[in-house]
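Engineer: I would like the atomic coordinates for the input below:
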Amino acid sequence: MKTKPKTWCRAFHKIGSYCEDVENNSVESFNNTINKAREKPFVAMLETVRRLAMVRIAKRSAISYSHEGLCTPYVTRFLADEHKATSTCFVSPSTNGAYEVYLGYDKHRVCLNARTCTCMKFQICGIPCEHAYGLMIKKTLVAEDYVCEWFRTAKWRQNYTDGLVPQRGPRFWPSTGGENVYPPPKPDDEKIDKKRKKGVNESPTKKQPKQKKRIMHCGICGAADHNCRYHQKKKNKKNTTQVESSQGCLTQEK
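Structural biologist: Sure, this is the predicted structure:
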């Protein structure tokens, strides 16, 4: 109950919209389509979206008129997925056009006259569910005749009859009478080079004070001409020189 089943569970879907989708795929598809248009200025962005929508409607209209069949391709795919389950249905007739359909461990009441099934899928989708489709196959009926009108090819073509009207260029647009809006002037290349040399956060007019050079001191002897690492090397070098001089004196005495 914490997930609010009224927003996604089929038992709470409204009857009459003939849509069982509970995701936002259409919004994500729209955002992906206008992704390049978002980078443009406001008017150019709207013009790009308008042109994309106009071309999309024209393509969909051509596809709908090239399709042959009573219903849309979506219905064909929908019924093809249910065809495997319909072969295992057992049908028991009743009065007033009602039937009892067994499918696996489930049993549902189907009425072809009212186009209803107790699983509620037939009423929500507008396309026969697996129970109703199994009944139609047993009675050798055409399933497309019981599909909602919104999934018919004629209605599909009607959706794209009135598309977007092509527009003329900005020169022919009506004037608002307001002030013209221009892009900001581009900075000179020399100023850009100076800013890059001096740094982004530094002002080009103010002189920056010179930083004092840091003087390293030795941590052993405290002298300023070397550090502790070179002090040790200097000490080792001095000892080596003393040993060599002493060995030279010994050889001269011999």
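
Engineer: alpha carbons only for contacts and neighbour counts from here, please
Structural biologist: Noted.

Engineer: starting at the chain centroid, how far to stretch 83-98?
Structural biologist: 42 Å (Cα atoms, centre = their mean, to the nearest Å).

Engineer: can you tell me what sits against it?
Structural biologist: 99-104, 109-113, 130-131, 133-135, 137-138 (Cα atoms under 8 Å, 6 or more residues apart in numbering).

Engineer: filter those residues to the buried ones?
Structural biologist: 99-103, 109-112, 130-131, 133-135 (16 or more other Cα atoms under 10 Å).

Engineer: for these, which one is nearest Val43?
Structural biologist: Using Cα to Cα, the shortest approach to Val43 within these belongs to Glu130, at 49.8 Å.

Engineer: contact partners for the residue lying closest to the closest one once chain neighbours are set aside?
Structural biologist: Ranked by Cα to Cα, 6 or more residues apart in numbering and with sequence neighbours excluded, the top spatial neighbour of Glu130 is Glu82, at 5.4 Å. With contact set as Cα under 8 Å, 6+ apart, Glu82 has these partners: 129-130, 133.

Engineer: next up, for comparison:
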Amino acid sequence: MDLSKFFLSDEWGSYLSHAGQKFESIADFRDKLRKFAVQSGFHYVLSRNDSIYVNAVCVNRDVDHCGWEVLGPVASINQCFYITQFNNVHTCRAFGDTVLQAFDLIFPGNPHLYCYHHLRYNLSRKYKNKGGEIVVADVLQKFFKVAYASTEKSFYFHLKNLRDEGGAAIIDEFIREIPLEHWCRAFFKGCRYGIMANGIAESFNNWIVAERSLPPFAMLDQTRMKEMKMMSERSVESKSWTTKLTPKMEKRLKEQLDRSRVFRVIASHENVYEVRNDKYSYSVDLSTRTCSCVKWQINCFPCAHALVAIQSARLDVYDFIDPYFTAEYYRMCYSFPIAPLSNVDASCSSTEDFILPPVTKRPAGRPKSKRIASAGEKKLILCGRCNKMGHHNKKSCTEPLNILL
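Structural biologist: Predicted coordinates for the structure are as follows:
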């Protein structure tokens, strides 16, 4: 009988997971940090390490400006260690090559996608003590246009603006660290379905924000029941749909069809068309499901140019839409219900069988229910005084104003 190999170190990779994580002591954190690094395959250095605070960064921080970092203090009230900031994304070449090799081994033939939000955070770190928040905000806005560029020409246009705003030396060094095909829409070798970030874990944590405050067993049980209810409700709801696509995608299809009305179609040869309006022209190939705007390939959903070409050929538009957007596939996702649990046969001889929580003194203040956002995730607001985007408002604005007398 073949048994899969199991190592005690297999679980070390889960020892560090998120900001707000609690450890019994600072020594417990140091021990788990060491094992986490061993299992994850990287080295770190301690930029601060004393009896009340630990700050660990990737060993390649100074060489490759890697953004991996974890830090936190010891709470004086219970002597437990808490992670206050955790960026678990390596941008150094040594670690990046190892991760990509592992990804290619586990998922052969599938392109690897970097998270836009983590890259955005790593870029903002390169301007630490090098510019104000207004400069960083402008750089990140231009980086958004670079990452979301649909064509190679558009990419280089926005890249030039980014280099002018953020400094060619910093931007060029940052771009060299991350292959274009892993983060820019124009070069990604696969279908992204319009997704640029992998924040599903954060969305799930926000969904169970109330359950997370419960003791472990109650948290798991309440989360199970919440998921079971969601699976059931979505399964029942989807059975009432009468459309080919899900309601959300049917709405998108209608919007794209409305946009396609302004275009004219000229046939070139079999399945190839030129789609024009008063300003631009696009090449659409129905046999390869491609459009020169590249949005059909990126989203796996026909763009307005493709839809007008499909209608001109008197073909069914639904035949050119990825099956994952259909109501049938949605129903398949929720066709595996979570089975209910029964404890009617469970017995308990005495109250001594219960494990009670430890006696601890509750810290002052209201418990936090939301995760701590990283520096790169802060939302920009429009200042009513200087009319610039940033992290300040009219009351705290210190920008000089040009007043015409």
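
Engineer: about what we covered before: so of the buried ones among the contacts of stretch 83-98 of the first structure, which ones are in strands?
Structural biologist: Secondary structure assignment by DSSP state E places 99-103, 109-111 of those in strands.

Engineer: measure the equivalent of Tyr99 of the first structure over in the second structure to Val308 of the second structure for me?
Structural biologist: When the second structure is aligned by TM-score structural alignment, Tyr99 of the first structure is paired with Tyr273. According to Cα to Cα, to the nearest Å, Tyr273 of the second structure and Val308 of the second structure sit 10 Å apart.

Engineer: tell me where the first structure has helices.
Structural biologist: 25-33, 42-66, 73-86, 121-125, 130-138, 153-159, 189-198, 228-253 (DSSP state H).

Engineer: and among those helices, the most buried is which?
Structural biologist: Among these, ranked by average contacts under mean count of other Cα atoms under 10 Å, first place goes to helix 130-138 (a mean of 23).

Engineer: from the middle of its chain, how far away would that helix be?
Structural biologist: Taking mean C-alpha positions (Cα atoms, centre = their mean), helix 130-138 of the first structure and its chain are 38 Å apart.

Engineer: ditto for stretch 244-254 of the first structure
Structural biologist: Distance, centroid of stretch 244-254 of the first structure to centroid of chain: 85 Å (Cα atoms, centre = their mean).

Engineer: and for stretch 127-139 of the first structure?
Structural biologist: That offset, for stretch 127-139 of the first structure, works out to 37 Å (Cα atoms, centre = their mean).

Engineer: before we move on, the earlier item: shouldn't the match of Tyr99 of the first structure be in contact with Ser283?
Structural biologist: Yes: Tyr273 of the second structure is in contact with Ser283 according to Cα atoms under 8 Å; the separation is 6.0 Å.

Engineer: mind listing the strands in the second structure by residue range?
Structural biologist: 22-23, 44-49, 53-58, 69-73, 81-82, 85-87, 264-269, 272-276, 281-285, 290-291, 381-382, 389-390.

Engineer: how about the ones you listed in JSON lines, adding distance to Phe217 of the second structure?
Structural biologist: Compiled in JSON lines, these are given as follows (distance: least, Cα to Cα, whole Å):
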{"stretch": "strand 22-23", "distance to Phe217 of the second structure": "17"}
{"stretch": "strand 44-49", "distance to Phe217 of the second structure": "34"}
{"stretch": "strand 53-58", "distance to Phe217 of the second structure": "30"}
{"stretch": "strand 69-73", "distance to Phe217 of the second structure": "27"}
{"stretch": "strand 81-82", "distance to Phe217 of the second structure": "21"}
{"stretch": "strand 85-87", "distance to Phe217 of the second structure": "26"}
{"stretch": "strand 264-269", "distance to Phe217 of the second structure": "62"}
{"stretch": "strand 272-276", "distance to Phe217 of the second structure": "59"}
{"stretch": "strand 281-285", "distance to Phe217 of the second structure": "55"}
{"stretch": "strand 290-291", "distance to Phe217 of the second structure": "51"}
{"stretch": "strand 381-382", "distance to Phe217 of the second structure": "41"}
{"stretch": "strand 389-390", "distance to Phe217 of the second structure": "43"}
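
Engineer: looking at those strands, which one is packed in the most?
Structural biologist: The stretch of these with the highest mean neighbour count (mean count of other Cα under 10 Å) is strand 81-82, at a mean of 24.

Engineer: what's the end-to-end length of stretch 322-342 of the second structure?
Structural biologist: The first-to-last residue distance of stretch 322-342 of the second structure comes to 40 Å (Cα to Cα).

Engineer: perfect, that will be all.
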